[in-house]
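*Asks:* I'll drop the sequence and a predicted model, then ask my questions.
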Amino acid sequence: MKFFLIAGEPSGDQLGAALMAGLRRLAPDAELVGIGGDAMAAQGLDSLFPMGELSLMGIWEVLPKYRHLQRRIAQTADRIAAERPDALITIDSPDFCLRVARAARDRRPDLRTVHYVAPSVWAWRAGRALKMAQVIDHVLAILPFEPPLMRTAGMTCDFVGHPAAAAAVAGPDDAALFRAGHGIAPEAPLVLCLPGSRRGEVDRLLPRFGETLRDLRRHVPEVQVVLPTVQGVADLARHLTAEWSSRPLVIEDPAQKCAAFAAADLALAASGTVSLDLAANRVPMVIGYDMAPISRMLIGMLLKTDTVTLVNLVSDTRTVPEFLGRDCRPAPMAQALLRLLDDPAARAAQLDAMDLTMDRLGKGGEAPGLRAARSVLRAVTGPR
């Protein structure tokens, strides 16, 4: 059995690696080929080209790379046709992955297709599910309310759990060692600064996050800031923070990042799955996010929900404050952070919502990568 997998960004790379591990456990002879990053490479994937070329988000960000992405789509579809896999498994990154799926289906109409991570049709552009059903047979959903939406659109779908609910978290000893190792006093408020994993996000958000944290320090001078990041944007993060009056500790090492999450009292984070990582570690948070003006305008017109933060959505609460688009401004974000430091009730409400979120995402159950692999094998070996 052979599978062609495609991941287009770091979060998808992690999902892909866990799925590969699950497939190797359940189908040891399976051949796994495709496109991925470091995590999938560690599972034995020889990527067709560097995954970083695909880590783009937003209409304005994609436009300058459009011709290059078109060439990569054709190249990938040609390779899929040559490899003749039993199934194509695309992981998130729908702007690239679903175009590849369509092109691959044009070359081989009988190709089975699986997409990992349902489109957020509950938030905006509900028609995406119907469009996706034209080229995708089966969906692996990571949020519990998504399968009915996918089935209504004409695809089979399983909820396989969210990786954040199964991720290992560091303990109090690790947290204490992290603080001691970096000269952070046990009583000093430690704030995580998380401006995203894409260069465009970091470039746009980090200056505003810096101003926000400066405002917070005017009220709480002893605040310490740690900036966990990924290899592809660490250099940019260091450059943008080089002239901060109090430079943050920028860390890339995964073990150090886990320890930092355990040690943190608070976080200022970009919108995205990082909110679930924070929830798994029970770190109260404030969310800030903005996009290029054209992308912001178009998405703002189509947005269907009053929140985009996954903790709010999964727990069906609105305990996590978020500042999106034009509201992503330093002063109100700093006030929201200060409230979480000063108001025990606000912290407690977030912590309760986080615990409920983790339970609903599958905490304590079978590992999501293994559940996803089991779902893939059922979908591929079952009747069409």
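*Replies:* Now that the structure is in, tell me what you want to look at.
*Asks:* make it CA atoms for all contacts and neighbour counts henceforth
*Replies:* Fine.
*Asks:* which residue ranges form the strands in the protein?
*Replies:* Applying DSSP state E to the chain gives strands spanning 2-7, 31-35, 87-91, 112-116, 138-141, 156-159, 190-194, 224-228, 249-251, 266-269, 285-289, 322-324.
*Asks:* Alongside the first one, take a look at this:
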Amino acid sequence: MRIYLVAGELSGDILGAGLMRAIKARHPEAEFRGIGGPRMIAEGFDSLYPLETLSVMGLVEVIKHLPELVRVRRHLRRDALAWQPDVMVGIDAPDFTLGLERQLRETGIPTAHYVSPSVWAWRQGRVKGIARAVDVMMTFLPFEAAFYERHHVPVAFVGHPLADELPLVNDRLAARHELGLAAEAPVLAMLPGSRANEIRFLGRTFLDSAARLIGRVEGLQVVIPAATPQRHEELAALLVDYPTLRGRICLVEGQSRDAMVACDAVLLASGTAALEAMLCHRPMVVAYRMAPATHWLAQRLVKTDWISLPNLIARETLVPELIQDAATPEAIAEHLMIWLGDERARQSLEARFAAMHAQLQRGASERAAETVLALAERRALPQAADVLEKDS
């Protein structure tokens, strides 16, 4: 059994290593080759290039590295054709891997793609190219699988690895103890983002919201897990201008998951953090601000009713989304008061999130392995329709 894998970035390396372990559990003799990172290499992967080869962000950087990326893809095509794998799997990095998948599929090598690009949200016409590139798309989320089914692209909903990682029952009091927070007082977690621009656009807005809430919620504790040491410095510098928050704010480095489990509600920038908060079963308010030109462009390109994953998965508005001019300290504080002031509403949403968590906790690596092996062995693919529940 020979499997060609091409992963991009650290997240792809984590997914690739999990996929390899699941495949080796069924086929210990399986061989793996392509591009991967240290986790995949530790599983016995033969990587022809460093993982960072595909980790190019931003238009200018992509253009600068385009000749090298084209050369790498040509080399991988020649190498795969010489090695003759039973199946090729691209893991994320769609701008690079889908092109290689199409080229190899045209030669008769079965191909799969692991992690759907956001084709459902913008540039939906890309689905035609995806249909030419893959024998099956493996998705994390049910609404993604429903999108591919509507467009007649073979799909396998495998569940989300993060849902497998996080427990269905968590311990709020233990997390508060870990962070040094009072056990009984209400807690708000604030995650203003992992990028410098997010702190620039959201940092003061979030802190202004916290100042309003501290005046309204008795004993409120606010924990801010900074994503990196640099974000910690930037947030600490902002806090100097908020003397009224001293003693009420707990600024920590990392520990975002502990902060989410410990809290009663979360205020966060849109992104993967919203999914993680959902999987910790915590009510949230999603807020995002960006440069005006970026917002103008996004309004014209993005075709979706929601931006946060909890709402997208549910196909309804479970949590408030306050975008651009709507993301004011006053509006944020009012929406957070619903979760901090109404225990019944909070518990109801926590129960809904726990049910959604269970839907996504499907053993993603094992299901992805079953799909890949079905392709390699020319068997019928696992069915996605039984879990889609009419696009829910």
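*Replies:* Here it is on my side, so go on. These figures come from a predicted structure and were not determined experimentally.
*Asks:* where does the TM-score land?
*Replies:* Between these two chains, after superposing, the TM-score reads 0.80 (TM-score structural alignment, normalised by the length of the first structure); 367 aligned residues with a Cα RMSD of 3.4 Å.
*Asks:* ok, the residue positioned nearest the centre of the second structure - contacts?
*Replies:* Centroid-nearest residue in the second structure, with Cα atoms, centre = their mean: residue 272, separated by 4.1 Å. Remark: with contacts taken as Cα atoms under 8 Å, 6 or more residues apart in numbering, residue 272 of the second structure is in contact with residue 309.
*Asks:* Check the first structure for its longest helix and report it.
*Replies:* Criterion DSSP state H: the longest helix present in the first structure is helix 199-219.
*Asks:* That helix: how far from the chain's middle?
*Replies:* Centroid displacement of helix 199-219 of the first structure relative to its chain, using Cα atoms, centre = their mean, to the nearest Å, is 20 Å.
*Asks:* how far away is the residue nearest to residue 21 of the second structure when sequence neighbours are not counted from residue 201 of the second structure?
*Replies:* Distances taken as Cα to Cα, 6 or more residues apart in numbering place residue 43 nearest to residue 21 of the second structure, at 7.1 Å, with adjacent residues excluded. Using Cα to Cα, to the nearest Å, residue 43 of the second structure is found at 41 Å from residue 201 of the second structure.
*Asks:* again with residue 83 of the second structure
*Replies:* With the distance defined as Cα to Cα, residue 83 of the second structure ends up 49 Å from residue 201 of the second structure.
*Asks:* Make TSV out of the strands of the first structure and add distance to residue 14 of the first structure and mean neighbour count.
*Replies:* Formatted as TSV, the strands of the first structure follow (distance: least, Cα to Cα, whole Å; neighbours: other Cα atoms under 10 Å):
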stretch	distance to residue 14 of the first structure	mean neighbour count
strand 2-7	9	25
strand 31-35	13	20
strand 87-91	10	26
strand 112-116	12	25
strand 138-141	15	26
strand 156-159	17	22
strand 190-194	18	23
strand 224-228	16	22
strand 249-251	18	17
strand 266-269	19	24
strand 285-289	23	24
strand 322-324	26	21
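*Asks:* possible to save these as CSV with distance to residue 132 of the first structure?
*Replies:* Converted to CSV, those look like this (distance: least, Cα to Cα, whole Å):
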stretch, distance to residue 132 of the first structure
strand 2-7, 16
strand 31-35, 20
strand 87-91, 12
strand 112-116, 9
strand 138-141, 10
strand 156-159, 12
strand 190-194, 31
strand 224-228, 34
strand 249-251, 38
strand 266-269, 30
strand 285-289, 27
strand 322-324, 27
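*Asks:* count of residues packed around the counterpart of residue 164 of the second structure in the first structure?
*Replies:* Using TM-score structural alignment, the equivalent of residue 164 of the second structure in the first structure is residue 166. The number of residues packed near residue 166 of the first structure is 19, by other Cα atoms under 10 Å.
*Asks:* Does residue 166 of the first structure touch residue 368 like I think?
*Replies:* Yes. At 7.2 Å, residue 166 of the first structure counts as touching residue 368 under the criterion of Cα atoms under 8 Å.
*Asks:* Identify the single longest helix in the second structure, thanks.
*Replies:* Taking DSSP H as the assignment, the helix of the second structure that covers the most residues is helix 59-83.
*Asks:* hang on, the earlier thing: and the residue nearest to the centre of the second structure, how far from residue 357 of the second structure?
*Replies:* Shown here: residue 272 of the second structure relative to residue 357 of the second structure, a distance of 14 Å by Cα to Cα.
*Asks:* try residue 366 of the second structure
*Replies:* For residue 366 of the second structure, the distance to residue 357 of the second structure - Cα to Cα - is 17 Å.
*Asks:* Looking at the two, which is more packed in?
*Replies:* Counted by other Cα under 10 Å, residue 366 of the second structure and residue 357 do not tie: residue 357 has more neighbours, with 25 against 20.
*Asks:* what's the closest non-adjacent residue to that one?
*Replies:* Per Cα to Cα, 6+ apart, closest to residue 357 of the second structure is residue 279, 5.6 Å.
*Asks:* residue in the first structure matching that neighbour?
*Replies:* Counting by TM-score structural alignment, the partner of residue 279 of the second structure is residue 280.
*Asks:* What of residue 225 of the second structure?
*Replies:* Checking TM-score structural alignment: residue 225 of the second structure goes with residue 227.
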